[in-house]
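Undergrad: Predicted model and sequence below, questions to follow.
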Amino acid sequence: MALAFVCWCWWSVVAAAAMAAVWRSAEWLWLRPRRLERALLAQGLRGSPYRLPYGDIKDMKNLVSEARKKPMPLSHRIVPRVVPQLQRALDLYGGNRKMPFIWFGPYPRVMIMDPEIIKDILSHKSDQLEKPKSNPYGRLLVSGVAAYVGKKWAKHRRIINPAFHVEKLKGMMPAFSACCEELINKWEVLASKGSYELNIWPEFQSFTGDVISRTAFGSSYKEGQRIFELQMEQGVLHMQAAQTLYVPGLRFLPTQKNRRRNEVHKEVVLLLKRLIEQRESAIRSREASTNDLLGLLLEFNPTHSNGCGNHSKEIGLTTEDVIEECKLFYFAGQETTAVLLTWTMIVLSMHPDWQHRAREEVLHVFGQSKPDFESLSRLKIMNMILHEVLRLYPPGPFLIRQIYKEMRLGEFNFPAGIQLLLPVILIHHSTEFWGEDAEEFYPERFAEGVSKVTKNQLVFFPFSWGPRICPGQSFALTEAKMCLAEILRRFSFELSPSYAHAPCQVFTLRPQHGAQVILHRL
């Protein structure tokens, strides 16, 4: 009798747990999506109907895959190739409000094209509206200040911001210069006979990796090369996972890709721990300063500060926090500037008149002297060119935010669970905001500054905007100016006949088939 009762109780618990799991699944995959869909339709917004369980994921993958099959003509009308899924949604469901919604699995994503609503979204500081929580695969790649929300984000941002102040950037100029000199010397050897065809995309990946290694971690690219390689591999694995719906628990299955993701993550963490221990030892023996990003992070780490930091546990960083910030800056610090430099050289190859104007300015400002921080700020034509390249080829084609508590934006009430998609590339290419030449390369539109050309509307935000604007924006632009100035002084360049114009999104906006140019020594 007692045994029967125990069995009955056990089966009751199992049945209750199973029913709860079924209910949670039904709520996640059907009931909540239908409620959210009705809430959007009731306010006059239009979008694709929800389809269990993937929504529009498969259609989006097919559209992107089809767009990538062939290179495009040499032009800057890249939207249909880079984000065909967003262009299609806007054409089908945008209407007068230009706020269509699409489905990423059971999550509706509302596309926001209104600059005022975008400003409200990016300036929001409460826990109502934050970045979506990344799935476990994404956290294996990068986390840190870019992914954190709420108080944790605010704490990390306060700690990291000083690493990118103007005075810190001035102190980084010798490292920038040394990395540039190594790159230029290598190219001069390659072009010793006068000309040389070169794929600049991997060249700039190595260069920016070297810069971030020296300025943020006090090492060189060779020392951090294994970390970069592993992070790139993890990135590819993450992108494969990000293109489909993540089902909770899927990462625990012993698949080949899951095993490899975990192996890569463990090796990266091990390498970074070793780097941290080496720096700790060097700081203790006064062989290294705490003047770079890693040193700054270790000041706030009770384990490594050696009791000198006077930082309470509440504001301190754990060793795991330090590792996550290192992963982020190894990845993002390399990627963003590499794509900016690559697209700038491609665009200047397409527009030799602007290449000539930029070179004339560099020679006028610097002559044969080494660039310094103050003189870089006098490169007005270079500044216009970089802004125009960032407008046409923004590193991140779109941003995502998620509503966690019901809120009002503009004339709309959005319930919790709605995701907001800010299509940076569509807004940057919009004739409504930029005129009929929106998809033409015309740097002079920035001659009087960003606020003048945008009419103080938020229609230019290549590094995001508001409290979560990229802390490394000035770092990236200073690095890019320094590198381009040195290249322009030593070389002219043109597109190789083997170059295929094929922008595509892989984390950032990359050249799908590389960036082949022909260098000519001057």
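TA: Happy to help now that I have it. Numbering: from 1, shown residues only.
Undergrad: use CA for all of it now, contacts and neighbours both
TA: Fine.
Undergrad: For the spatially closest residue to Arg77 that is not a sequence neighbour, give me its contacts.
TA: Once flanking residues are discounted, Arg77 sits nearest to Glu439: 5.6 Å by CA to CA, 6 or more residues apart in numbering. Residues near Glu439 by CA atoms under 8 Å, 6 or more residues apart in numbering: His76, Arg77, Leu392, His429, Ser430, Thr431.
Undergrad: Relative to Ile78, how far out is Glu439?
TA: 9 Å (CA to CA, to the nearest Å).
Undergrad: buried stuff in stretch 11-24?
TA: Within stretch 11-24, no residue counts as buried by 16 or more other CA atoms under 10 Å.
Undergrad: Return the distance of that stretch from the chain's centre.
TA: 41 Å (CA atoms, centre = their mean, to the nearest Å).
Undergrad: ditto for stretch 105-115
TA: 19 Å.
Undergrad: what about that stretch, start to end distance?
TA: Span of stretch 105-115 from end to end, CA to CA: 27 Å.
Undergrad: for that stretch, which positions count as buried?
TA: Buried, per 16+ other CA under 10 Å, within stretch 105-115: Gly105, Pro106, Tyr107, Pro108, Arg109, Val110, Met111, Ile112, Met113, Asp114, Pro115.
Undergrad: do stretch 393-412 as well
TA: Quick answer for stretch 393-412 (16+ other CA under 10 Å): Tyr393, Pro394, Pro395, Gly396, Pro397, Phe398, Arg401, Gln402, Ile403, Tyr404.
Undergrad: Comparison target below:
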Amino acid sequence: MAMEAMLQQTWCWLFCFCLPGAALVALWWAWRVLESTWILPRRLGGALRAQGLRGTAYRFPFGDLKEMARLAAADRARPMPLSHDITPRVNRLYHNVIAEHGKNAVTWFGPVPRVIVNDPKLVREILANKFGHFQKRKHGGVVGRLARGLVSHEGQKWAAHRKIISPAFHLEKLKKMLPAFAACSNDLIARWEGYVEADGGGGAKEVDVWPEFQNLTGDVISRSAFGSSFSEGRRIFQLQSEQVENIVKMVHTLYLPGFRFLPTELNRKIKANAREVEALLRGIVGKRERAMKEGRANNDDLLGVLMESNAAETKQAGSSRSIMTMDDIIGELKLFYFAGMDTTAVLLTWTMVALSMHSEWQHRAREEVLRVFGRNQPDLDGIHQLKTVTMVLYEVLRLYPPAVQLDRQTYKEMELGGVTYPPGVILSLPIVFIHHDKDLWGEDADEFRPERFADGISKASKESPAFFPFGWGPRICVGQNFALVEAKMALSSILQHFSFGLSPSYTHAPFPVSTLQPEHGAQIMLKKL
């Protein structure tokens, strides 16, 4: 530490007294790189090793990023068996590190230590976050352009936004959105019936359900959030999907101070997409504001509830300025699109795959749906009676959680599980590994057994609870009920009208992008009932 202080003082002296302006800037930048990629990692790594944490050694300057990319490429290059044992393919590096060093182990995200915390008790403690001691990892401006909102806010701003947004997802509001859910599901069924009938209607028709469910959930979020048709929201959907791909490319790029400001082709594309999305959303909000002023707005959708709640909270606070600004509302709308589409689309996709692999559960779920609804349109009262369908969805969320890991970061010295973490350490919560842990779920942890949820979530695992598909604690996903009702509505409609199985062309390839997606699609053979 003394040597580092002396070095820093020497550099400061050079900066201040010996060099011209351009050289000062160059040396300042070089010092920042040296400090962030060599000095600080050595200090943090030493502090963690001194407390008994094992793991990979830091390799300048990429850490484990190159090895992670190499392992992922090797796994993607070979076929995976048709199995639910997906953790090696989802993150081979974590799989290897946990096997060699234990459930709590150190890896390196570039020059930043990332500690795997694979203990549900510690995960709950981190996510409970009662005093704000563990914060969301600071992604800079890149991820913020994708979905800045509740997921990125901290402290009072998060609390204020959560209070304003929560009413939009209350049960009575979901009831008013059910017609939008039903209309979108009916459109999907009609489209699929058209596919089958185009081939004569007697046999089975192959359909890649992954883009179909992306369109479905994009339609749902457009109608239920903004009261607009999917055609108006399609461009936002396309841009946000493209931004996800751009973010993934950015994550695999070595971080250097100021890198996101360089005029690279990727950075320019991210900025252009962000500007277009914001312009489109400002247009939607502007139309709604005018309609509200003219007294002709129907505020039963998410945007209307959000704007009314914002106005009410602002008035109650006695503020002359809205608690949520226009930029805040734009950020939350982008998050509605991103989270509202992606999470439910992947849940429905993996549910179709799982029920195709396990036809007995498809039959049981269909029998329940027909017993509750017959051939009638599914409604909210009936949806709450679907025990088997709920068990199936929970088991799919366990085996294929949309978010395979959550990250938190220490911003000051913190004690957790007997280890004192210095500031600047990423705590990686590997949800997919916890969900597949045989110590928690039994020797059949990699098997599809929905009956494990027969008595609810709390009794499904040995460690109660070890189920985190929507997070945990005060920051648990505010839209989880929205996602589950939407999924149950769509799945019930599909089970009423079709039987299905895997296509011979299907390749089982779960791959984490923004969510856990089917890398080569999800080709399903549909047969009309």
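TA: Thanks, I have it. None of these values were measured; they are calculated from a predicted model.
Undergrad: Spell out, range by range, the helices that occur in the stretch 151-300 of structure 2.
TA: Secondary structure of the stretch 151-300 of structure 2 (DSSP state H, counting those that start in this stretch): helices at 155-165, 171-198, 209-226, 230-251, 265-293.
Undergrad: most packed of those helices?
TA: Greatest average neighbour count among the helices of the stretch 151-300 of structure 2 goes to helix 209-226 (a mean of 23), per mean count of other CA atoms under 10 Å.
Undergrad: Please tell me which residues of structure 1 that one aligns onto.
TA: Mapped onto structure 1 with TM-score structural alignment as the criterion, helix 209-226 of structure 2 occupies residues 200-217.
Undergrad: so how much does the matching stretch differ from structure 2 once superposed?
TA: In the superposition with structure 2, the average deviation recorded for stretch 200-217 of structure 1 is 0.6 Å (mean CA distance after the TM-score superposition for structure 1).
Undergrad: Now find how far off-centre that stretch is within its chain.
TA: So, by CA atoms, centre = their mean, the centroid of stretch 200-217 of structure 1 is 16 Å from its chain's centroid.
Undergrad: which residues of structure 1 does the top helix by length along structure 2 align to?
TA: Taking DSSP state H as the criterion, structure 2 has its longest helix at helix 326-357. Alignment of helix 326-357 of structure 2 against structure 1: residues 319-350, by TM-score structural alignment.
Undergrad: residues of that stretch that come out buried?
TA: 319, 321-350.
Undergrad: got it, and stretch 362-378 of structure 1?
TA: Buried residues in stretch 362-378 of structure 1, defined by neighbour count with 16+ other CA under 10 Å: Val362, Phe366, Pro371, Asp372, Phe373, Leu376.
Undergrad: What of stretch 471-484 of structure 2?
TA: Gly471, Trp472, Arg475, Cys477, Val478, Gly479, Gln480, Phe482, Ala483, Leu484.
Undergrad: against structure 1, where does the strand or helix carrying Glu125 of structure 2 fall?
TA: Using DSSP states H and E, the element containing Glu125 of structure 2 is helix 120-128. On structure 1, the counterpart of helix 120-128 of structure 2 by TM-score structural alignment is residues 115-123.
Undergrad: Can you list the residue ranges for strands in the stretch 1-150 of structure 2?
TA: In the stretch 1-150 of structure 2, the segments counted as strands under DSSP state E, counting those that start in this stretch are 104-109, 112-117, 134-136.
Undergrad: Have a look at how far, on average, the shortest one is from structure 1.
TA: When structure 1 is overlaid, strand 134-136 of structure 2 sits 0.7 Å from its aligned residues on average, using mean CA distance after the TM-score superposition for structure 1.
Undergrad: for that strand, packing partners?
TA: Secondary-structure packing of strand 134-136 of structure 2 (3 or more CA pairs under 8 Å, 6 or more residues apart in numbering; DSSP states H and E): strand 406-410.
Undergrad: which residues in structure 1 does the strand it packs on align to?
TA: Under TM-score structural alignment, the match for strand 406-410 of structure 2 in structure 1 covers residues 399-403.
Undergrad: how far apart are the matching stretch and its match in structure 2?
TA: So stretch 399-403 of structure 1 averages 0.4 Å relative to structure 2 (mean CA distance after the TM-score superposition for structure 1).
Undergrad: how far is that stretch from where the chain is centred?
TA: For stretch 399-403 of structure 1, the distance from its own C-alpha centre to the chain's C-alpha centre is 14 Å (CA atoms, centre = their mean).
Undergrad: ok, now stretch 364-378 of structure 2?
TA: 30 Å.
Undergrad: hmm, who's touching that stretch?
TA: In contact with stretch 364-378 of structure 2 (CA under 8 Å, 6+ apart) are residues Ala182, Gly382, Gln385, Leu386, Thr388, Val389, Met489, Ser492, Ser493, Leu495, Gln496.
Undergrad: Residues touching the strand or helix carrying the last one, excluding its own?
TA: Okay, so that is Gln496 of structure 2. Element membership of Gln496 of structure 2 [criterion: DSSP H and E] is helix 480-497. For helix 480-497 of structure 2, the external contacting residues (CA under 8 Å, 6+ apart) are 169, 174, 181-182, 185-186, 189, 340, 343-344, 347-348, 365-366, 369-370, 374-375, 377-380, 383, 389-390, 470, 528-529.
Undergrad: mind checking how far the spatially most central residue of structure 2 is from His363 of structure 2?
TA: Of all residues in structure 2, the one closest to the mean position by CA atoms, centre = their mean is Ala403, 4.3 Å from it. Distance of Ala403 of structure 2 to His363 of structure 2, given as CA to CA: 28 Å.
Undergrad: from memory Ile323 of structure 2 sits against Thr314, does it?
TA: Yes. With contact defined as CA atoms under 8 Å, Ile323 of structure 2 counts as touching Thr314 (5.6 Å).
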